[in-house]
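Q: Provided below for reference: sequence and predicted model.
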Amino acid sequence: MYAYQCIYLADVYLCEAGKLLVVPMDGSHWFTMRSVVEKLIERGHELVVVMPEVSWQLGQSLNCTVKSYKTSYTLEDIDRAMKDFAGTHWTVRDDNMVSLWMGSGYNFFELVFSHCRSLFNDKKLVEYLKESSFDAVFVEPFDMCGLIVAKYLSLPSVVFTRAVFCHYLREATQCPNPLSYVPLNFVSSSDVMTFKERVWNHITHFQERLFCHHFFKSVLDFASEVFPEPVTLYDLFSHTSIWLIRTDFVFDYPKPVMPNMVYVGGINCHGGKPLSKATKPGSRTQHGYDPLT
């Protein structure tokens, strides 16, 4: 990462730890990001984690500086909204993106998006961030707050994500996107599509453009208050320096990627345990498991 500066001298790498601002997102997003944060701390980097006071998992027992700010919602509010959103998944088809995200999902993410306004309303915290001379910002991009902070502080950003909702990853990285060959999210097609499936893939692409702008409207409205000129989602996403894609390329269909898109597959997996030794060669438990149990 940008915060890790090394030089090669006399056949030895000499490295200097850096100062990193971390803007995480709550929930399952934090489970995987935390493992990287802990490893960065272990390697000597100075980290500052900025998080809302109301959260499920953020910042618990972190051995680094944690800065929190008040939110306009309570834990009960976000629990209720999340319960409604989760219930929608049982009644709406996965490929019906508009129905899935514009109902109770929209209400839930409006709460999530609102915490960035709370961050910037804390003038003392914003002043601290401006004066702290960070090397880079480590962000989870879905709630957009980390991207707004990075652009506001004019710092390089390192995005850590499983995927990016809508089409902004492809556009921000200027990555080729052949719609006739690469199926989009929420489209249950393979990379070998029929003519009808290719047409539907294009239709879904246009639906994304209409839907996603509306979905992130409150984010854009707030970002336009932070910056002197109106900004677009492309402005925020394209500011990213490195994309750490939290998956393995073998799980996705073949598609072009750009040099600053790095697959970090396996980050969600626990380390494997050594297999037990077999007592008899050829026994069904030879490889450490019994297929009949």
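A: Right, received. Where do you want to start?

Q: Going by C-alpha atoms from here, please, whenever you check contacts or count neighbours.
A: OK.

Q: Which residue ranges of the stretch 101-250 of the chain form strands?
A: Remark: strands assigned in the stretch 101-250 of the chain by DSSP state E, counting those that start in this stretch are 136-139, 157-161, 240-245.

Q: Just the helices from the stretch 151-293 of the chain, written as ranges.
A: 168-172, 195-215, 217-226, 233-237 (DSSP state H, counting those that start in this stretch).

Q: neighbouring contacts of stretch 142-150?
A: Applying CA atoms under 8 Å, 6 or more residues apart in numbering, the set of residues contacting stretch 142-150 from outside is 22-25, 109, 112-113, 116, 136-141, 156-157, 164-165, 219, 223, 236-237, 239-240.

Q: which residues are contacting stretch 101-118?
A: When contacts are defined by CA under 8 Å, 6+ apart, stretch 101-118 is touched by residues 52, 69-73, 78, 81-82, 84-85, 88, 143-145, 215, 218-219, 222.

Q: Check the strands of the stretch 101-250 of the chain for me and report the most buried one.
A: strand 136-139 (a mean of 26; mean count of other CA atoms under 10 Å).

Q: got the end-to-end distance for stretch 99-106?
A: 10 Å (CA to CA, to the nearest Å).

Q: do the same with stretch 147-166
A: OK, stretch 147-166 end separation, CA to CA: 16 Å.

Q: hmm, back to that, wait, which of the strands of the stretch 101-250 of the chain is closest to Gln60?
A: Gln60 lies closest, by CA to CA, to one member of the strands of the stretch 101-250 of the chain: strand 136-139, at 17.5 Å.

Q: okay, pairing it with this:
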Amino acid sequence: LSASPPVVLLLLSLLGLAAAGKLLVVSVDGSPWLSVREILHLLQQKGHEVVVVAPEVSLHIKPSENFVMKMYSVPYTQEEMDNNLKAFLYSLFEEGSFVERFLKVYKHMKKIGNLSVSSCEHLLQNKELIRYLEESKFDALLTDPVFPCGVILAEHLSLPSVYFLRGVLCGLEFEATQCPNPPSYVPRGLTDNTDRMSFLQRVKNLLFDTQNLFLCDFAYDPFLKLASEFLQREVKVQDLLRKGSVWLLRLEFVLDYPRPLMPNIIPIGGVHCDHKGLPQ
């Protein structure tokens, strides 16, 4: 069953058993932030202290009375970020063969990935901000691991992490949580398959997994280089992701196909929607 907003609030409220907790938030910009923002508002009403770390250039992450905002500079402009994001979103809905669609998405993902890596690098190299975070004694960190900068920060600060996500590139959320992900049952992205597949569709589903052999390296190698330098040891993205205490998955089986879940993965699809009582 999907978790309702009060359940999500309850989970995040367990930062302190008796007293209010202190939460560090490193969110992905864009639509994920709109959902996070609503949760932070509820947490603030419950007396929890929330600190949000974000770059100076962003789409939606702006200062609010509901949390403390800590910003850091980045080397790209608002226009550059907006143009790259629009091009990526358009590429997702363009028609064509799988190869054509994949290459277009790959091209624009690389540009957005470069901006994310640059943002992460400037966060981790901001010694004054990192010192503030080290001295602030947070209880937990809330982040979206699709871009693992928050995951790296949680490891450095030795904080339990709560993941608020739709998914991770190349299905790493399955590997990190040791969750079953059978290609005969769970449809892969861009295949147009459902959870009811013929034999040939299952073969197609299996073949689509081969892209993960290089997609993960392309997406996460730059972050791993940053992580190794920052943490001063060699790390793997799977090892970092495994540290996640709770995975809040923005997934709803009414709209998505059913799939196996591990006990610490909680579907919260629709948490961003306005919930109103039905008329009598």
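A: Here it is on my side, so go on. Bear in mind the structure is a predicted one, so any value in this text is a computation, not a measurement.

Q: Filter the contacts of stretch 101-118 of the first structure down to just the buried residues.
A: In terms of neighbour count (16 or more other CA atoms under 10 Å), the buried residues within the contacts of stretch 101-118 of the first structure are 52, 69, 71, 78, 81-82, 84-85, 88, 143-145, 215, 219, 222.

Q: out of those residues, who's nearest Glu16 of the first structure?
A: Nearest to Glu16 of the first structure among these, counting by CA to CA, is Cys145 at 28.2 Å.

Q: Could you check which residue of the second structure pairs with that closest one?
A: Alignment note: Cys145 of the first structure maps to Cys149 in the second structure; criterion TM-score structural alignment.

Q: got a list of what Lys46 of the second structure touches?
A: 13, 20.

Q: so how far is Pro63 of the second structure from it?
A: Taking CA to CA, one finds Lys46 of the second structure at 19 Å from Pro63 of the second structure.

Q: same thing with His156 of the second structure?
A: According to CA to CA, His156 of the second structure and Pro63 of the second structure sit 25 Å apart.

Q: Tell me if I'm right that Val49 of the first structure and Thr65 touch.
A: Yes - the pair Val49 of the first structure / Thr65 is scored as a contact, 6.3 Å apart, by CA atoms under 8 Å.

Q: Between these two, tell me which one has more neighbours.
A: For Val49 of the first structure and Thr65, the more surrounded residue by other CA atoms under 10 Å is Val49, and the numbers stand at 20 against 12.

Q: quick revisit: export the strands of the stretch 101-250 of the first structure as JSON lines, with columns for distance to Leu169 of the first structure.
A: Shown next, in JSON lines, are those (distance: least, CA to CA, whole Å):
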{"stretch": "strand 136-139", "distance to Leu169 of the first structure": "14"}
{"stretch": "strand 157-161", "distance to Leu169 of the first structure": "11"}
{"stretch": "strand 240-245", "distance to Leu169 of the first structure": "9"}
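
Q: so which of the ones you listed comes closest to Val37 of the first structure?
A: Closest to Val37 of the first structure of the strands of the stretch 101-250 of the first structure, according to CA to CA: strand 136-139, at 9.1 Å.

Q: quick one: contacts for Ala136 of the first structure?
A: By CA under 8 Å, 6+ apart, the residues touching Ala136 of the first structure are 2-3, 19-21, 150, 155-158.

Q: and the equivalent of Asp26 of the first structure over in the second structure, how many neighbours?
A: Matched by TM-score structural alignment, Asp26 of the first structure corresponds to Asp29 in the second structure. Around Asp29 of the second structure there are 17 other residues, counting by other CA under 10 Å.

Q: and if you look at Gly266 of the first structure?
A: Number of residues near Gly266 of the first structure (other CA under 10 Å) recorded here: 11.

Q: circling back to that earlier point, among the contacts of stretch 142-150 of the first structure, name the buried ones.
A: By 16+ other CA under 10 Å, the contacts of stretch 142-150 of the first structure give 22-25, 109, 112-113, 116, 136-141, 156-157, 219, 223, 236-237, 239-240 as buried.

Q: mind checking how far Leu200 of the second structure is from Arg188 of the second structure?
A: To Arg188 of the second structure, Leu200 of the second structure is 14 Å away according to CA to CA.

Q: more neighbours, those two?
A: Arg188 (22 against 9).

Q: list the contacts for the closest residue in space to that one that isn't next to it in sequence?
A: Spatial nearest neighbour of Arg188 of the second structure, excluding adjacent residues (CA to CA, 6 or more residues apart in numbering): Asn205 at 6.0 Å. Asn205 of the second structure makes contact with 183-184, 187-188, 191, 193, according to CA under 8 Å, 6+ apart.

Q: run the last query once more with 10 Å
A: 182-193, 197, 199 (CA atoms under 10 Å, 6 or more residues apart in numbering).

Q: and if you look at Cys216 of the second structure?
A: The contact partners of Cys216 of the second structure, taken as CA under 10 Å, 6+ apart, are 168-172, 237.

Q: what do we get in the first structure for it?
A: Correspondence of Cys216 of the second structure to the first structure, assessed by TM-score structural alignment: Cys212.

Q: what does Leu226 of the second structure align to in the first structure?
A: In the first structure, Leu226 of the second structure lands on Phe222 (TM-score structural alignment).

Q: from what I can see Phe120 of the first structure touches Ser68, true?
A: No - the pair Phe120 of the first structure / Ser68 is not scored as a contact, 11.7 Å apart, by CA atoms under 10 Å.

Q: for the match of Asp26 of the first structure, helix, strand, or coil?
A: coil (DSSP: H, G, I helix; E, B strand; the rest coil).

Q: For Leu89 of the second structure, see how far away it is.
A: 14 Å.

Q: same question, Pro148 of the second structure
A: 21 Å.

Q: Over to Ala140 of the second structure?
A: Ala140 of the second structure is 32 Å from Leu89 of the second structure, by CA to CA.

Q: now swap in Glu155 of the second structure and tell me
A: Distance of Glu155 of the second structure to Leu89 of the second structure, computed by CA to CA: 31 Å.
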